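>>> pasting the structure only:
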């Protein structure tokens, strides 16, 4: 597969994103101005969406286009199992100084693993709440994580859990903070 080809898991990834947002096939099709039949065929990999349709899907899910398309392909025999460092899919909004890459091979599991890089002095002040359970591990740097109104300073080797509670974060340092997050169910 070249960079212009669609990933093998595209239909399954679209289905996982739709379900994580609690959208029915009909609701998503209506949002896109497409038929339910077309949407069903895309999710079952019977129809390949055009680039403009991929962009529409990314907008509907509020994810970067690269989450669905444009990342480096897996090596032969590694599809669905191995994600090489140069083949990670960007996920999230890349706002507030946070960049995230999917470490999971696709979005079809009961959870997703994300590599998060918090830029120096980056912060998210407005609490985020999502219907997930999340566990994280700080690899390097420091992160001030506020969960349920209480702020915790996390350093390398520290881990945390969030169970659907409102949370916000700040990198208090002038160096990046690197963390690994496991999120269930997948939200990206």
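On my side now, so go ahead. Since this is a predicted model, take the numbers as computed values, not measurements.
>>> Going by C-alpha atoms from here, please, whenever you check contacts or count neighbours.
Fine.
>>> Identify the residues contacting stretch 31-43?
Residues outside stretch 31-43 that contact it (C-alpha atoms under 8 Å, 6 or more residues apart in numbering): 10-12, 14-15, 25-26, 28-30, 47-49, 56-57, 60.
>>> Helices along this structure, start to end?
Counting by DSSP state H, one finds helices in the chain at the ranges 10-20, 25-32, 36-43, 51-61, 65-68.
>>> Next one for the comparison:
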């Protein structure tokens, strides 16, 4: 996948950490309050607010739900593309430049039960440790990635796959000097254009 992103953050848009802190304080939530609502640790939330940690789209979705906000409050959300995505004009999304990038593959329709992305892990990048409802399937398309699932390490190369329950603690790391590209499929908390889907719901 090209390192050139089709979808870039507005340089004048506040960082995710500042947006999260402002939203939390406007509701008079403590970090512990938000931790309980989003099922994320206080320490991790503090790191996000200080822009030390870069949350995944799944964690941002959980934070948005905990604050009764749309995901678009934290990152610009591209318009839905319907049922088909063309390789030449897919949206590439990132939370912060230099972190993971997500190229959306799934369509948008009422009742969709999973999401699919091409995910690029930059050289030397380590994801957050996560644990949530659902299941995930990963195929390595380029590079190598080490996944830790419930304490067990899986070293994956091109063509290797991994399928696991998301309620097991999981983390991915790219310890190598080249980017890794993953095909990811899952039905846990991920990126969805909730306003567009809601608009299709019957009244």
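Sure, I can see it. Just so we're clear, the structure is a prediction, and the values are computed from it rather than from any experiment.
>>> Tell me how the two chains score on TM-score.
Here the superposed chains carry a TM-score of 0.58, computed using TM-score structural alignment, normalised by the length of structure 1; 130 aligned residues with a C-alpha RMSD of 3.1 Å.
>>> ok, the aligned partner of residue 150 of structure 1 in structure 2 - how many residues close by?
Using TM-score structural alignment to pair residues, one finds that residue 150 of structure 1 aligns to residue 152 in structure 2. Residue 152 of structure 2 sits with 9 neighbouring residues when counted by other C-alpha atoms under 10 Å.
>>> that older thread, from the contacts of stretch 31-43 of structure 1, which is closest to residue 119 of structure 1?
Distances from residue 119 of structure 1 to the contacts of stretch 31-43 of structure 1, taken as C-alpha to C-alpha, are shortest for residue 60 (26.9 Å).
>>> Could you check how far that closest one is from residue 23 of structure 1?
In this structure, residue 60 of structure 1 lies at 11 Å from residue 23 of structure 1, with C-alpha to C-alpha, to the nearest Å as the measure.
>>> Same check on residue 157 of structure 1?
The value you get for residue 157 of structure 1 to residue 23 of structure 1, if C-alpha to C-alpha is used, is 37 Å.
>>> and what of residue 84 of structure 1?
Plainly put, residue 84 of structure 1 is 31 Å away from residue 23 of structure 1 if you go by C-alpha to C-alpha.
>>> If you count surrounding residues, which of residue 157 and residue 23 of structure 1 has more?
Comparing residue 157 of structure 1 with residue 23 by other C-alpha under 10 Å, the one with more neighbours is residue 23, at 14 against 10.
>>> and the closest residue to residue 110 of structure 2 other than its chain neighbours, what is it in contact with?
Setting aside the residues directly before and after it, residue 110 of structure 2 is nearest to residue 197 in space (C-alpha to C-alpha, 6 or more residues apart in numbering), at 5.9 Å. When contacts are counted by C-alpha under 8 Å, 6+ apart, residue 197 of structure 2 is found next to 108, 109, 110.
>>> so how far is residue 95 of structure 2 from residue 59 of structure 2?
Relative to residue 95 of structure 2, residue 59 of structure 2 is positioned 11 Å away (criterion: C-alpha to C-alpha).
>>> Trace whatever helix or strand residue 43 of structure 2 lives in over to structure 1 and give me the residue numbers.
Using DSSP states H and E, residue 43 of structure 2 maps to helix 42-49. The counterpart of helix 42-49 of structure 2 in structure 1, counting by TM-score structural alignment, does not exist; no residue aligns.
>>> spatially speaking, which residue is in the middle of structure 2?
Residue closest to the average C-alpha location in structure 2 (C-alpha atoms, centre = their mean): residue 57, at 2.2 Å.
>>> Isn't that residue up against residue 191?
Yes - applying C-alpha atoms under 8 Å as the test, residue 57 of structure 2 and residue 191 come out as touching, 5.9 Å apart.
>>> what about the alignment partner in structure 2 of residue 128 of structure 1, neighbour count?
Superposed on structure 2 with TM-score structural alignment, residue 128 of structure 1 falls opposite residue 130. In terms of burial, residue 130 of structure 2 registers 18 neighbours under the definition other C-alpha under 10 Å.
>>> I figured residue 130 of structure 2 hits residue 188, correct?
No - under the criterion of C-alpha under 8 Å, residue 130 of structure 2 lies out of contact with residue 188, with a separation of 11.1 Å.
>>> overlap in contacts of the two?
Here residue 130 of structure 2 and residue 188 share the contacting residues residue 166, scored by C-alpha under 8 Å, 6+ apart.
>>> hang on, the earlier thing: could you tell me where the helix or strand where the residue nearest to residue 110 of structure 2 lies falls in structure 1?
Following DSSP H and E, one finds residue 197 of structure 2 within helix 194-199. Residues of structure 1 matching helix 194-199 of structure 2 are absent, with TM-score structural alignment as the criterion.
>>> That helix: how far from the chain's middle?
19 Å (C-alpha atoms, centre = their mean, to the nearest Å).
>>> Same question for stretch 72-87 of structure 2: list its buried residues.
Within stretch 72-87 of structure 2, the residues scored as buried using 16 or more other C-alpha atoms under 10 Å are 72, 74, 75, 76, 77, 80, 81.
>>> now do stretch 163-171 of structure 1
Under the neighbour-count criterion of 16+ other C-alpha under 10 Å, stretch 163-171 of structure 1 has 165, 166, 167, 168, 169, 170, 171 buried.
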